[in-house]
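Undergrad: coordinates only, sequence not included:
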């Protein structure tokens, strides 16, 4: 009897931060993992090695989530990996994680900034998911990365927070339209996490870290594995009846 095929997940922006931890947590749950990176090829290859150490297959592909022009080529690359490395299997989960943070007040937000936020956080995931639908198994799970900033407000994050609110809405519409294929779609909304996001302010500026901690019911800021474990859960069959939900993982910030 042939060995049962492991589930396969694609995580965008998997070379660092929350994407990296999500990829590792998924590998620990038995997923084989394809990650994307924009420029940090060496970092992505290190994540691949770490996943292989866990005992799962891993591959890294370049992707600029802000440029839909490259999506056809990227989709062909994913299909090639699935055909050659996984005997024409399909993806069982997609994690739309890739993104950047930017801090600019409404007064100082340029059209270029708003376009970048739109392309990276909304247009990119919208059309990448569209392109990958033929490569997703029925019954798959899609997890879109939102943000706590879609619920609570910090000065300077109007463009970012608004795009993440759009991601929450998009997730519900995707869940509705893909339900006939039994594909579940949820969004995960991290609070402040100790990563290099936004220049690493939460991680590196003690006063900022303490200020957020003081407004959080659990008394601290988040760590990457506070999010990665949630993403892995939502990609797994353990969450098979969770659909069209926005799950905020922020430790109870400003409740």
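TA: Nice, thanks for sending it over. Being a predicted model, the structure only gives us computed values, none of them experimental.
Undergrad: hey, let's count contacts and neighbours off CA atoms from now on
TA: Fine.
Undergrad: please enumerate the strands of the stretch 1-150 of the chain.
TA: For the stretch 1-150 of the chain, the strands defined by DSSP state E, counting those that start in this stretch occupy 8-11, 32-37, 58-62, 91-96, 136-145.
Undergrad: and those as JSON lines, adding mean neighbour count and distance to residue 239?
TA: Shown next, in JSON lines, are these (neighbours: other C-alpha atoms under 10 Å; distance: least, C-alpha to C-alpha, whole Å):
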{"stretch": "strand 8-11", "mean neighbour count": "26", "distance to residue 239": "15"}
{"stretch": "strand 32-37", "mean neighbour count": "25", "distance to residue 239": "19"}
{"stretch": "strand 58-62", "mean neighbour count": "21", "distance to residue 239": "23"}
{"stretch": "strand 91-96", "mean neighbour count": "26", "distance to residue 239": "12"}
{"stretch": "strand 136-145", "mean neighbour count": "23", "distance to residue 239": "9"}
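Undergrad: also this one, for the comparison:
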């Protein structure tokens, strides 16, 4: 059985990606941050559908914990799947915080940088020896980093870090190609997740305006993105690498 690691899978896009990947017959190691119950819920859904999953705690903003996490992963692989490697890595964990440039603090900037860019960089570095040749990596980016029109004030740091992740995706694809490891990114548009302190629930009035900017007339749902991630790590996408695929339903089209 092939095995995937999906970070930030206690809710939203990561949860959907973990479930969709498991539905394709892949074992899943999923991580959670401050929502352990969400991690358990994701495992429960996967197991109910006949899959195998293990939930582990991980703060992607704390690089000092990555070596210990790698050792834990190695133990889980051995005990659960009798393997010493895994096949797919989905760097999804993250959070959103907005602030106008004139109001942004260094603390906020550094926190977003640690989670959205530094974390995926060094987590991938630590886990790379465990990834099988011919495996796949998907990084969750954002269309806020690539859109040329309709920029929303307040996203300079968040989008800036996601833009860095887009560049990192291409360099990973180049450097890992010798081992046949494919690396791609997905860039969701407005998606109904818990990002921004569950902003969609707290501010439901923003949904109609976002839907009006989208060609298909609605905001995205986690499953819209999760299915694309599952497709990108699968063999169906074996000839796709170094790509950033916007999954936004035609936002600003």
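TA: Received, thanks. This is a predicted model, so every value here is computed, not measured.
Undergrad: quick one, which of the strands of the stretch 1-150 of structure 1 is nearest to residue 110 of structure 1?
TA: Closest approach to residue 110 of structure 1 among these (C-alpha to C-alpha): strand 136-145, 23.9 Å.
Undergrad: which residue numbers in structure 2 go with the closest one?
TA: Using TM-score structural alignment, strand 136-145 of structure 1 lines up with residues 131-140 of structure 2.
Undergrad: try stretch 72-81 of structure 1
TA: Counting by TM-score structural alignment, stretch 72-81 of structure 1 falls onto residues 67-76 of structure 2.
Undergrad: structure 1: which residue goes with residue 177 of structure 2?
TA: Under the alignment (TM-score structural alignment), residue 177 of structure 2 pairs with residue 179 in structure 1.
Undergrad: confirm its match sits in a helix?
TA: Yes - assessed with DSSP: H, G, I helix; E, B strand; the rest coil, residue 179 of structure 1 lies in a helix.
Undergrad: tell me how far it lies from residue 168 of structure 1.
TA: Using C-alpha to C-alpha, to the nearest Å, one obtains 17 Å as the distance from residue 179 of structure 1 to residue 168 of structure 1.
Undergrad: so those two - more neighbours on which side?
TA: residue 168 (24 against 16; other C-alpha atoms under 10 Å).
Undergrad: is it true that that one touches residue 248?
TA: No - using C-alpha atoms under 8 Å as the test, residue 168 of structure 1 is too far from residue 248 to be in contact (10.8 Å).
Undergrad: all helices of structure 2, in order?
TA: For structure 2, applying DSSP state H gives helices covering 12-23, 36-48, 66-81, 106-113, 119-127, 156-176, 195-202, 206-212, 222-233.
Undergrad: is it correct that residue 167 of structure 1 is in contact with residue 147?
TA: No - in this structure, residue 167 of structure 1 is not within contact of residue 147 by C-alpha under 8 Å, at 9.2 Å.
Undergrad: show me what contacts the spatially closest residue to residue 23 of structure 2 that is not a sequence neighbour?
TA: In this structure, residue 23 of structure 2 finds its nearest non-sequential neighbour in residue 51, 7.1 Å apart by C-alpha to C-alpha, 6 or more residues apart in numbering. Each residue near residue 51 of structure 2 by C-alpha atoms under 8 Å, 6 or more residues apart in numbering is listed here: 22-23, 25-27.
Undergrad: just flag the most distant two among the residues you listed.
TA: Taking every pair in these and measuring C-alpha to C-alpha, the maximum separation is 9.2 Å, between 23 and 27.
Undergrad: what's the match for residue 168 of structure 2 in structure 1?
TA: That one, residue 168 of structure 2, aligns with residue 170 by TM-score structural alignment.
Undergrad: how about residue 56 of structure 2?
TA: Aligning on TM-score structural alignment places residue 56 of structure 2 opposite residue 61 in structure 1.
Undergrad: list the contacts of that match.
TA: 34-37, 74, 77.
Undergrad: again, but for residue 78 of structure 2
TA: Contact analysis of residue 78 of structure 2 by C-alpha under 8 Å, 6+ apart lists residue 84.
Undergrad: thinking again about what came up before, select only the buried ones of the contacts of residue 51 of structure 2 in PyMOL?
TA: Filtering the contacts of residue 51 of structure 2 down to the buried ones (16 or more other C-alpha atoms under 10 Å) takes a single PyMOL command:
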select buried, resi 22+23+26+27
